[in-house]
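1. Compute the structure for the input listed below.
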Amino acid sequence: MSIEFGKSLSVRETPIPGLVVLDLPVHGDARGWFKENWQREKMTAAGIELPDFGPVQNNISFNDAVGTTRGIHAEPWDKYVSVATGRIFGAWVDLREGDSFGAVFTTELDPSTAIFVPRGVGNSYQTLEPDTAYTYLVNDHWSPDATYTFLNLADETAAIAWPIPLDEVEISAKDIQHPRLVDVVPMPPQKILVTGANGQLGLALRAEFGDHPWIEYASRTELDLTSPELDTARRWRDYGTIINAAAYTKVDVAETPEGRTEAWAANVTAVAALARIATANGITLVHVSSDYVFDGTKDGAYSTDDVVSPLGVYGQTKAAGDALVSAVPRHYILRTSWVIGEGNNFVRTMASLAERGIDPRVVDDQVGRLTFTVDIAAAIRALLDTRAPAGVYNVTGQGEPTTWFDIARRVFELTGHDPARVSGVSTDEYFAGAQGPVAPRPLNSVLDARATEAAGVPLGDAGVRLREYLERP
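-> Okay, here's the model as predicted:
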């Protein structure tokens, strides 16, 4: 058997997205040879993302004779394939739904090479030497409830140039009966779950992502995130992303005993469950946070590196949720402020007051920027599509920071009313004599989103979005 010694650890791309060939260092002497078939630390240092795919099983297929032919099978998990002894001709066909459906790649593998096969790519091989041991790591267990896809080894469209003609080798009856490419049902993408689907952000996410079989929108009645059965409520290995748009946002009620319990349940206990599920199943967790994680005393905009210092219960629960999500290997935390979407909100309230002839008193000592849910949804889409680095991203409307008082006057102006009807008042004056508890508000809610924009995430101008919002019927 001929093995190429002395290679450097490296990776080669293929025409099939996500399918990559790895060159592995093999060290030999008179006693034989040695290789590190899977070395997480060195692969990570080399910039190879594969070490985090989370294998749960290691299988070996030993083949006595030359010409043993197996496949083409596509499973709903990732696979890392290598050869322990012998040599194979491998063939891979993209059977995933999308533009690359039907793409083919072939190569030979010996102990000095390996290949990473993403979920939904059909995998097959033919042995070129006797006593070939074909090994593979996978990141899920076989399940009768999972989706599997197959392709006939002799498919004319794929036109795989097998070294040994298929009519001269042993092929299983099942492989002979697999469909041609024209009849293959493509492997669907991993599912996306959106929680809090009926809220302001949830509705924007519906508009952004649309209705597809692989996207699931769930309200609290459809999926209770605080249920002890959450771990078994879905086959979580079928999901690639969870977008958590569910949250308890009644900042003043959160200061009451009952509200405090509900806030911690929704913003911490539920988030902890999602973080646990995401970590265990290799899921990307997207979590929406708030400016309330800061106390608002900073002179200048808050960056993603600033230490959190929440003032009230709501802010404390959001900060705790952020900490939990940050421990998930693949996560995005979007910190935002002054969110406006479909439903009841400050802008709609001001427009209604203007129309009804009511002259409001609005706080003029809190500074920040409006953020429209359409922009949050677009930012989430961009982070997922570009596979941006995990971490915290500030996502707010752009433009000059302003106050609630300024925004109220602008709403009056844009709706054809006299902005002078709006009068300013301090936060302390506004809440003086309030019935019931009042949550402390950060006076500075300005978030620095320059790093987010530099990452290629689109952000709308708050002033432009406000005008567009009020112009909609």
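
2. Please count neighbours and contacts with C-alpha atoms only from this point.
-> Will do.

3. Spell out for me which residue occupies the centre of the protein.
-> In the chain, the C-alpha nearest the mean C-alpha coordinate belongs to residue 284, at 3.7 Å (C-alpha atoms, centre = their mean).

4. To compare with the earlier structure, here is another sequence to fold:
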Amino acid sequence: MTEYGKPLRATPTPIPGLVVWELPVHGDSRGWFKENWQREKMTAAGLPDFGPVQNNISFNDAVGTTRGIHAEPWDKWVSLATGRIFGAWVDLREGPTFGAVFTCELDPSRAIFVPRGVGNAYQTLEADTAYTYLVNDHWSPDASYTFLNLADETAAVDWPIPLADAELSAKDAAHPGLAEVTPVPPRKTLVIGASGQLGRALHAEFGDAAHVEYATRADLDLSSPDLTTARRWREYDTIINAGAYTAVDGAETASGRSDAWAANVTGVAALAQIATDNQLTLVHVSSDYVFDGTLNRPYREDDAISPLGVYGQTKAAGDALVSTVRRHYIVRTSWVIGEGKNFVRTMASLAERGVDPKVVDDQIGRLTFTDDLARGIRHLLTRRAAYGTYNLTGAGQPTSWADVARRVFELTGHDPARVTGVSTEEYFASATAPVAPRPRNSLLDLERMEHTGFVPAEADERLRAYLGT
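-> As a prediction, this is how the structure comes out:
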């Protein structure tokens, strides 16, 4: 019997993410009324903002109608309009709770949120029972389902009406037992820009797990008009965009400007739209170049952007697009060092070859190594930190590029006095190609990132390790 007047309340179950919800139902002599789905109230009370896109209604006119244990590739909100059912849920996802079982009765005053990969089955306890499914993906014949036999001896569901007396389909009666079920893998993570220095570090951090995919530009063209159908995006949970146009000076040329806007803005806009349409988390790597470098303190995440050159302008525009995605992380960094050609490798090579370089000494910042950047990105995702922008660089004392060069010379056994510090203007005085303006202050405040529990690595210690000293 439907219970009236209950407050909205969530009750977790032994299956992670499977949550029973008590719903307020208001009734009188005319009947009853309830808010079956109320996004603002329910998400405030802890229901995931799962973004339903389809509403299905199932009607059962006979007691004992039993619908088999199906794990669908979407999240599901199940509630009743009339009648009463017995529900059984079995965790069919990869992980330590695989095979866990939960059962309870549902009526119009009680609903349940069923996460993707949890098998669900329902047995009608009253005639003329109708229940609704809100799901966050459109039904597709290409969708992948996982099934479990209703009579599986391991799950051992105690059906109120014995299956021998129930109404069920031949297909449901023939589904495999738990020992034969392939666990449902987690939603996928896609790393874009996998061939770049950060992409390679992300590959090392996340490894070759089956649910993590790596895409180069040849694998996935962000400028393609078919991008929205290039993958079944609802099978993904996270996109990490490690690809970008990073030729700072090249962006000041006619062709480079076009390429920078295409990669850093147009491509990012496409990813932002896909993430929004499919309820994905979008991780985007930003840059200190979105600031003009005129502050006399480290830049915080909420400081006003004011880019000086084309590259910074495209990164700022990309940040603005990503910030419209509800589930987003903008990871702002500076002075990135990874595998391949970079400033540290160049200085080490000059030291070894006996070249005494002139290096800029009026730009201040901290080195950031791609391994630590990848580690920080994984930390945000694993900890489910609050969405938004986070600064992430190496920690320690601020340095100039000339200071870094001297340290490289010293750590590789050469005289740091061979490095001569010069101003930015002096360094580029003889340049014949366009030169992008640089922020003089590239220091980023790390407090917000540290509050998530992440400990940024000391830049000097990482430099030592990078050089193998």
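
5. What does residue 302 of the second structure correspond to in the first structure?
-> In the first structure, the residue matched to residue 302 of the second structure (TM-score structural alignment) is residue 305.

6. Its match and residue 445 of the first structure: what is the separation?
-> Residue 305 of the first structure sits 15 Å away from residue 445 of the first structure, going by C-alpha to C-alpha, to the nearest Å.

7. Please say which of these two ends up with more neighbours.
-> residue 445 (29 against 7; other C-alpha atoms under 10 Å).

8. Now do the closest residue to that one other than its chain neighbours: how many residues are near it, please.
-> Closest residue to residue 445 of the first structure apart from its sequence neighbours, by C-alpha to C-alpha, 6 or more residues apart in numbering: residue 368 at 4.6 Å. Using other C-alpha under 10 Å, residue 368 of the first structure is surrounded by 22 other residues.

9. Now do the same for residue 368 of the first structure: its match in the second structure.
-> Using TM-score structural alignment, the partner of residue 368 of the first structure in the second structure is residue 365.

10. what's the answer for residue 147 of the first structure, then?
-> Checking TM-score structural alignment: residue 147 of the first structure goes with residue 144.

11. Which element, helix or strand, includes its match?
-> With secondary structure defined by DSSP states H and E, residue 144 of the second structure is part of neither a helix nor a strand.

12. Please name the nearest non-neighbouring residue to it.
-> That would be residue 73: by C-alpha to C-alpha, 6+ apart, it lies 6.4 Å from residue 144 of the second structure.

13. and the one you found, which of the three is it?
-> coil (DSSP: H, G, I helix; E, B strand; the rest coil).

14. Run a quick neighbour tally on it.
-> 23.

15. aligned partner of it in the first structure?
-> Using TM-score structural alignment, residue 73 of the second structure pairs with residue 76 in the first structure.

16. what's the distance between residue 74 of the first structure and residue 120 of the first structure?
-> 5 Å.

17. list residues touching both of these two?
-> Common contacts of residue 74 of the first structure and residue 120, defined by C-alpha atoms under 8 Å, 6 or more residues apart in numbering, comprise 95, 149, 187.

18. taking these one by one, which sit in helices?
-> In helices, judged by DSSP state H, none of those are found.

19. residues contacting the residue nearest to residue 445 of the first structure?
-> 337-338, 401-403, 444-447.

20. With residue 449 of the second structure instead?
-> Applying C-alpha under 8 Å, 6+ apart, the residues near residue 449 of the second structure are 390-392.

21. overlap between the residues you listed and the first structure?
-> Mapped onto the first structure and checked by both residues aligned by TM-score structural alignment, their matches' C-alpha atoms under 8 Å, the contacts of residue 449 of the second structure keep the contacts 390-392.

22. Leaving out sequence neighbours, find the closest residue to residue 37 of the first structure.
-> Residue 37 of the first structure sits nearest to residue 24 (C-alpha to C-alpha, 6+ apart), 7.1 Å away.

23. what about that neighbour, how many neighbours?
-> 25.

24. Equivalent analysis for residue 443 of the second structure, please.
-> 28.

25. ok, now how distant is the counterpart of it in the first structure from residue 146 of the first structure?
-> The equivalent of residue 443 of the second structure in the first structure is residue 446 (alignment by TM-score structural alignment). From residue 446 of the first structure across to residue 146 of the first structure, the span is 46 Å (C-alpha to C-alpha).

26. what do you get for residue 395 of the first structure?
-> 36 Å.

27. higher neighbour count, the two?
-> Ranked by neighbour count (other C-alpha under 10 Å), residue 395 of the first structure and residue 146 place residue 395 first, with 31 against 13.

28. which ones are touching residue 140 of the first structure?
-> Here residue 140 of the first structure is in contact with 55-57, 77-78, 237 (C-alpha under 8 Å, 6+ apart).

29. where do the strands sit along the stretch 201-350 of the first structure?
-> Assigned strands in the stretch 201-350 of the first structure, in chain order: 215-218, 239-244, 284-290, 331-336, 339-340 (criterion: DSSP state E, counting those that start in this stretch).

30. closest to residue 388 of the first structure out of those?
-> strand 331-336 (8.8 Å; C-alpha to C-alpha).

31. Can you check which part of the second structure that closest one sits on?
-> Going by TM-score structural alignment: strand 331-336 of the first structure matches residues 328-333.

32. Many thanks, I have nothing further to ask.
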